[in-house]
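A.B. asks: Next one to model:
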Amino acid sequence: MARIGYARVSTVDQDLNVQLDRLHAEGCEIVRSEKVSGASRSGRAELDTVIQFLRKNDELVVTRLDRLGRDTRDVLNIVHDCQQRGAFVTILDPHVSTRGEMGHIILTVLGMVAQMERRFIRDRQREGIERAKSIGKYKGGMARIDHQLVRSLRNEMTVAAIARRIGCSRMQVYRILKTKSAA
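C.D. replies: As a prediction, the model looks like this:
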């Protein structure tokens, strides 16, 4: 029986250390992490790796439910996938586990709240952008990664090496390289 931690933040400029420290303090022998949006399960390679690694009676531990996902269906599918492997999921804050039936009900409700919160965030963001556009102050999102640098490094190193050097995911590097070839 292993305790496997999973940590996630949405963007490359966010810090994982608080989650990582908490998971290690909770006794997780293995901790995987990634910097990718929780809006959807797609593109979350580390989460998929953790789920594939789970064995009977293992425990997937996350600090908060929104680290697992912000879509109720995705969260429930993740829990289901863990259960299919004989494992269970534990959320540390608030403490909820799928070991008991009550945990499933609470996780469902918390998943719905996380999804609703995500909708509220999008609505507030959209309202702020519309307001900024109406007064001529909206400039659009800022590029976080130097696309030209990524393209120039491609001749010298692998995608994985570029991602490590820039501090982003391999998927982001592939997207940047794809936009060049599409142009």
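
A.B. asks: from here on, contacts and neighbour counts on C-alpha atoms
C.D. replies: Fine.

A.B. asks: which helix of this structure spans the most residues?
C.D. replies: In the chain, with assignment by DSSP state H, the single longest helix is helix 101-134.

A.B. asks: in it, what's buried?
C.D. replies: Using 16 or more other CA atoms under 10 Å as the test for burial, helix 101-134 gives 103, 104, 107, 110, 111, 112, 113, 114, 115, 118.

A.B. asks: please give me the structure for this one as well, since I'd like to look at both together:
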Amino acid sequence: MIIGYARTSTTDQKAGLEAQERDLRAAGVERIFQEQISATGPRKAFADALDYVRDGDTLIVTKLDRLARSVADLVEITKQLEAKGASLRVLNLNLDTETPTGKLMLNLLGSIAQFERELMLERQREGIAKAKSEGKYKGRKPTAKAKMEDVLRLVENGLSREQVAKELGIGVASVYRVLASARS
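C.D. replies: Here you go, the predicted model:
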């Protein structure tokens, strides 16, 4: 069976998801698992797709970045597929892991993709550092510190740390930090 996986990072990318679905159907995919979620968190539809795959099946994605977050992630996914007797195809690269060349190319391209991502993150850090030095980048406003008086008042009224956090929409760790800084 040919199984497809489509993913976009946000729900705003409806056209991207539709394009992936169209390309997967054109490649003969019989069952598509899709989701609109960041690759950094848990991906339920992807986990379901891996669980669904059986011996002799092929998992198809339109692009490598829709599948794996890093080379280590890619290696783990391909190991899971191989353990089930399944293969992987990446449409935009015309890559198929049923062949030795396909396996080699997958590892090379995964390494290149991770290298590009690390370069992008490095440039981003440099840009933030430059903006900070020019006074243009302030970062996120500290939400818990802005609510310090409310935290102290609610704790004095007998609410637990967890209740204070829920009431104010901040993390429990933030409540503890506010209390620690108030004691200092």
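
A.B. asks: before we move on, back to that, helix or strand next in line after the longest helix of structure 1, which one?
C.D. replies: Per DSSP states H and E, the first helix or strand lying C-terminal to helix 101-134 of structure 1 is helix 147-153.

A.B. asks: In structure 2, mark out all the helices, start to finish.
C.D. replies: 14-26, 44-52, 71-83, 100-133, 143-146, 148-156, 161-168, 172-183.

A.B. asks: Include distance to residue 81 of structure 1 when you put the buried residues of helix 101-134 of structure 1 into a markdown table, please.
C.D. replies: Listed next are the buried residues of helix 101-134 of structure 1 as a markdown table, based on distance: CA to CA, whole Å:
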| residue | distance to residue 81 of structure 1 |
| --- | --- |
| 103 | 16 |
| 104 | 13 |
| 107 | 15 |
| 110 | 18 |
| 111 | 16 |
| 112 | 19 |
| 113 | 21 |
| 114 | 20 |
| 115 | 20 |
| 118 | 23 |
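
A.B. asks: Need the helices of structure 2 in CSV (columns: distance to residue 93 of structure 2).
C.D. replies: Putting the helices of structure 2 into CSV (distance: least, CA to CA, whole Å) gives the following:
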stretch, distance to residue 93 of structure 2
helix 14-26, 13
helix 44-52, 20
helix 71-83, 15
helix 100-133, 9
helix 143-146, 45
helix 148-156, 53
helix 161-168, 47
helix 172-183, 45
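
A.B. asks: I'd like to know which of these is closest to residue 36 of structure 2.
C.D. replies: Set against residue 36 of structure 2 and scored by CA to CA, those come closest in helix 14-26, at 8.0 Å.
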